[in-house]
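1. A predicted structure for the sequence below; I have some questions about it.
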Amino acid sequence: MNTIIAFILMFGLLVFVHEFGHFIVAKKTGMLVREFAIGFGPKIFSIKKGETLYTIRILPMGGYVRVAGEDPEIIDLKPGQHIGLILNEQQAVTDIIINHKEKYPNAEVIEVLDADLDHKLYINASRIGEEETLHYRVAEDANYVMNETKTQIAPYSRQFASKSKTKRFLQLFAGPFMNFVLTAVLFFMIGAFNGIPVEDAILGEVLDDTPADAAGLMANDEITAINNEAITGWIEFQTIIAERPGEEVQLTVKREDRSFDTAVTPDVSQVEDLEIGRIGVMRGMETSILKAIPYSFEETYRWSKLILVNLGMLITGQFSVDMLSGPVGIYDFTDQVVQTGFWNFMQWTAALSVNLGIINLMPLPALDGGRLIFIGLEAVRGKPISQEKEGLVHFVGFALLMLLMIIVTWNDLQRLFF
């Protein structure tokens, strides 16, 4: 149960932060945000606030922010169509009733002659059975009512495509960017409250019944030399111990205001085809809010670099698709991490956040990076690629991503159960 709750909270945080980036920039740049969704598929919770419908959906595979104009608008009034209109005190249309007009006794039923709900916001019409042409001004926030469900119209000035290339770029980039921000915040919290690894060879926890415990080592001891050779810090200490499995070494230890020597023989640990020496100590940590700030940026950079290197190896064939993990594999590893403690879970969440940011910036159709490519092509060509062609590319890309998701999920299941 703890793992399920942890996974839901982790997933919800990663998706919420990503989509919030898209959402807040869309709002700030004047775009109409129709829906803010966590998950896909049928709704299990929804609430309408202002212009936006906020939903939680049943499939935990991501989320989305639906901005007007990213998909074809559903509003299409045709000449000869009978509709109902509800007007406000200024005689502007606030509701356009498409069907079930009998349920709106205050609606004025008319026959459409022509209409523009994108730019000029008007409807020219006549009353049923009459020839006189009537001109109706449509409010910018008017609703299109179908099956008693209201959908706000989106004048072109509120649509994604109407905004400058810079604003559209920022709206798409904001999602992945917020994942990098979340990663830095999480690493700051880890550094400020759990601690930052010290550079010197200072011991943290000494595990019971280990070579270090038998040698009398204690937390906060500093190893200053091995076999009478001075060492520079933790990395060198760890490397020397790892290279000497089963071999006795002499440690020079500084404890408070005195120094002494002790012998320790590292246990032999098998890591793939290598034998690694271990003595059972954890790295020393220090808590510092000031040091946590650069630490957060350093760790975000380190994880970003690691992920990019691994992606490069995947592209060049050094990694195979069989080595990738999907939701099932992530859940399984989350289960393992949760058992090791809260701060390790925080680090795992930070790593997944930066991973999500980088993956979404890849120039692949249906991802934010793929959509950014189309804005770049528009800048080069001097005009946008048609919405139909771009939509087709993203649809094919999304289908391929779903196929990849199925493959990696199957691989996860095979690794876990077969």
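-> Done, it's in.
2. from here on, contacts and neighbour counts on C-alpha atoms
-> Noted.
3. Gln152: what's it in contact with?
-> 51, 141-144 (Cα atoms under 8 Å, 6 or more residues apart in numbering).
4. out of these, flag the one nearest to Ile330.
-> Glu51 (35.0 Å; Cα to Cα).
5. wait, isn't that closest one in contact with Gly30?
-> No - using Cα atoms under 8 Å, Glu51 makes no contact with Gly30, being 11.8 Å away.
6. included below, for side-by-side comparison, is a second structure:
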Amino acid sequence: MSFFQSLAAVLTPAGLIWTLLIIGIATFLHELAHYALARWQGVAVKSFSVGMGPVVFRREWRGTEWRLSLLPIGGYVEIDGMAPEPGEDGVARPPQRGFARLPAWGKIAVLLAGPLMNLLLAIGLMTMTFTAQGVPAPDRARIESVVADSAAQRLGLRAGDVITAIDGRDIPQTVTVQGRPAAGWESVRDTLTRAGTHVFTVDRAGQQVDLTFEWTPTVNGERQLLGIRYGPDVMPATLPAAFVRSWQVTAQAVPQVVQSFAGLFSRFLTLDLSRDENVSGPIGTAEIVSQAARVSPWALVQVATLLNLSLAFFNLMPIPGLDGGRILLVLVGSLRGRPLSFAQEQAINLAGFAFVMLLMVFVVVRDVSRFF
């Protein structure tokens, strides 16, 4: 099977369209926040582009050239006073107006606005999802399906049963599974790694039922399966409760996101092209969106939520060239009592930009390499 045949097998036209829409909206709102905070402080914005590369459409409005560019891989705003100004002798000189004349807090507000917009969009999407579908209950495991002729069916488990206690103990909010912190409902998996007599206490249509069974994890060296598909139970939530839960989920996601990006940087430095399920490139993202489009609109909302969270956290990383790196330089200048020299700042930002570009190339190459 050729590369293009392999690509067509995992991507769908609808998935590609949804991918462009989700990324396009996330990028537009990110750059719009930068634009709004700059204009609010009286700083001109020369151009606003959705997409990169050659411009395919442009229109002048309110002193800004609004562009749609050919490559749907990002966007930018050209804020007056952020880039060096050409001198009369052709040599670049430090900017003396616009963004450059803002106080430190004003610069940070402009830079922070983009990632914060993506974060708030993710929070809003999560809040909408939790309000409509309910909030996951970490201490209750709902059985979604039971495999025919499986040990679970012989035990008497049914789809819709909610496991509330294991071996006479209520399922806790959090547990440790295989050395990592996890929601309590994942303790079902941990229980099935231990041989012996076990008791599942289930809530079945409001009635409590105890199901006792003997369990052997492996037989003749083969792992045994109980035969259930399960996940966290879902409880109805009001809008305020859904909003609070969204912030909690976001806070819990921070260590996982940081770990994922740390793994990406490690693979980049060692040129490890093996697939990483935690970080996807453009093809991997389009593949995930294609799969979500086949499932339900809510699956697409979940992908959009994760994408906006990833954009927010990635842009806040203290890497020169990214919003987080620029914020760091502003803070360093404030702590020193004077900003870095023009040459120093340009060199740092150039090095950071080169690193980010190489990282993007690496992600794309790794994304494509799995088809060969």
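-> Cool, the structure landed. Please read these numbers as outputs of a predicted model, since none were measured by experiment.
7. after superposition, what is the TM-score?
-> TM-score of the superposed chains, computed with TM-score structural alignment, normalised by the length of structure 2, equals 0.77; 336 aligned residues with a Cα RMSD of 3.5 Å.
8. can you pull out the strands in structure 2?
-> Ranges of strands within structure 2 are 45-61, 64-79, 85-86, 92-93, 135-146, 162-166, 169-170, 174-177, 180-183, 196-204, 207-215, 218-219, 222-223, 228-235, based on DSSP state E.
9. Throw those into CSV and include mean neighbour count and distance to Pro318 of structure 2, thanks.
-> Formatted as CSV, the strands of structure 2 follow (neighbours: other Cα atoms under 10 Å; distance: least, Cα to Cα, whole Å):
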stretch, mean neighbour count, distance to Pro318 of structure 2
strand 45-61, 16, 23
strand 64-79, 18, 19
strand 85-86, 14, 25
strand 92-93, 14, 25
strand 135-146, 21, 33
strand 162-166, 23, 43
strand 169-170, 12, 43
strand 174-177, 16, 31
strand 180-183, 13, 27
strand 196-204, 17, 48
strand 207-215, 14, 50
strand 218-219, 10, 48
strand 222-223, 9, 45
strand 228-235, 18, 35
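10. right, so of those, which gets closest to Ala113 of structure 2?
-> Among the strands of structure 2, strand 64-79 sits nearest to Ala113 of structure 2 (Cα to Cα), with 12.4 Å.
11. could you tell me where that closest one falls in structure 1?
-> The alignment of strand 64-79 of structure 2 onto structure 1 (TM-score structural alignment) covers residues 52-67.
12. contacts for the matching stretch, please.
-> Contacts for stretch 52-67 of structure 1 (Cα under 8 Å, 6+ apart): 11, 15-16, 19, 22-23, 26, 31-48, 159-160, 327.
13. of the strands of structure 2, which is nearest Val368 of structure 2?
-> strand 64-79 (16.0 Å).
14. mean shift between that closest one and structure 1?
-> In the superposition with structure 1, the average deviation recorded for strand 64-79 of structure 2 is 1.3 Å (mean Cα distance after the TM-score superposition for structure 1).
15. just how off-centre is that strand within its chain?
-> Chain-centre distance of strand 64-79 of structure 2: 22 Å, with Cα atoms, centre = their mean, to the nearest Å.
16. please apply the same query to stretch 2-13 of structure 1.
-> Distance, centroid of stretch 2-13 of structure 1 to centroid of chain: 14 Å (Cα atoms, centre = their mean).
17. which stretches in the stretch 251-372 of structure 2 count as helices?
-> Per DSSP state H, counting those that start in this stretch, the stretch 251-372 of structure 2 carries helices over the ranges 282-295, 297-315, 323-336, 342-369.
18. how big's the offset between the third one and structure 1?
-> This points to helix 323-336 of structure 2. Looks like 2.1 Å for helix 323-336 of structure 2 (mean Cα distance after the TM-score superposition for structure 1).
19. count of residues packed around the alignment partner in structure 1 of Thr19 of structure 2?
-> Thr19 of structure 2 maps onto Phe7 in structure 1 when the alignment is built from TM-score structural alignment. Residue neighbour count, defined by other Cα atoms under 10 Å, stands at 21 for Phe7 of structure 1.
20. so how far is Met61 of structure 1 from Phe7 of structure 1?
-> 12 Å (Cα to Cα, to the nearest Å).
21. could you do Lys48 of structure 1 as well?
-> Counting by Cα to Cα - Lys48 of structure 1 and Met61 of structure 1 are separated by 22 Å.
22. residue furthest from the geometric center of structure 2?
-> Asp89 (46.0 Å; Cα atoms, centre = their mean).
23. residue contacts, that one?
-> Asp89 of structure 2 neighbours (Cα under 8 Å, 6+ apart): none.
24. and what of Leu271 of structure 2?
-> Counting by Cα under 8 Å, 6+ apart, the residues that Leu271 of structure 2 touches are Phe362.
25. switch to 10 Å and redo it
-> 264-265, 362, 366 (Cα atoms under 10 Å, 6 or more residues apart in numbering).
26. what do you get for Thr129 of structure 2?
-> Thr129 of structure 2 neighbours (Cα under 10 Å, 6+ apart): 123, 135, 242, 246, 298-299, 301-302, 305.
27. among those residues, which two are most distant?
-> Once Cα to Cα is applied, those give Ala242 and Ala299 as the farthest pair, at 17.6 Å.
28. between those two, tell me which one has more neighbours.
-> Between Ala242 of structure 2 and Ala299, counting by other Cα under 10 Å, Ala242 is the more crowded of the two (24 against 17).
29. which residue lines up with the more buried one in structure 1?
-> Aligned by TM-score structural alignment, Ala242 of structure 2 pairs with Ala292 of structure 1.
30. surely its match and Ile196 touch.
-> Yes - shown here, Ala292 of structure 1 and Ile196 form a contact pair, counting by Cα atoms under 10 Å, at 7.1 Å.
31. mutual contacts of those two, please.
-> In contact with both Ala292 of structure 1 and Ile196: 187-188, 190, 286, using Cα under 10 Å, 6+ apart.
32. which of the residues in stretch 360-372 of structure 2 are buried?
-> Residues of stretch 360-372 of structure 2 classed as buried by neighbour count (16 or more other Cα atoms under 10 Å): 362-364, 366-368.
33. Gln248 of structure 2 - how many residues pack around it?
-> Using other Cα under 10 Å: Gln248 of structure 2 sits among 11 other residues.
34. dump the residue contacts of it.
-> Applying Cα under 10 Å, 6+ apart, the residues contacting Gln248 of structure 2 are Ala242.
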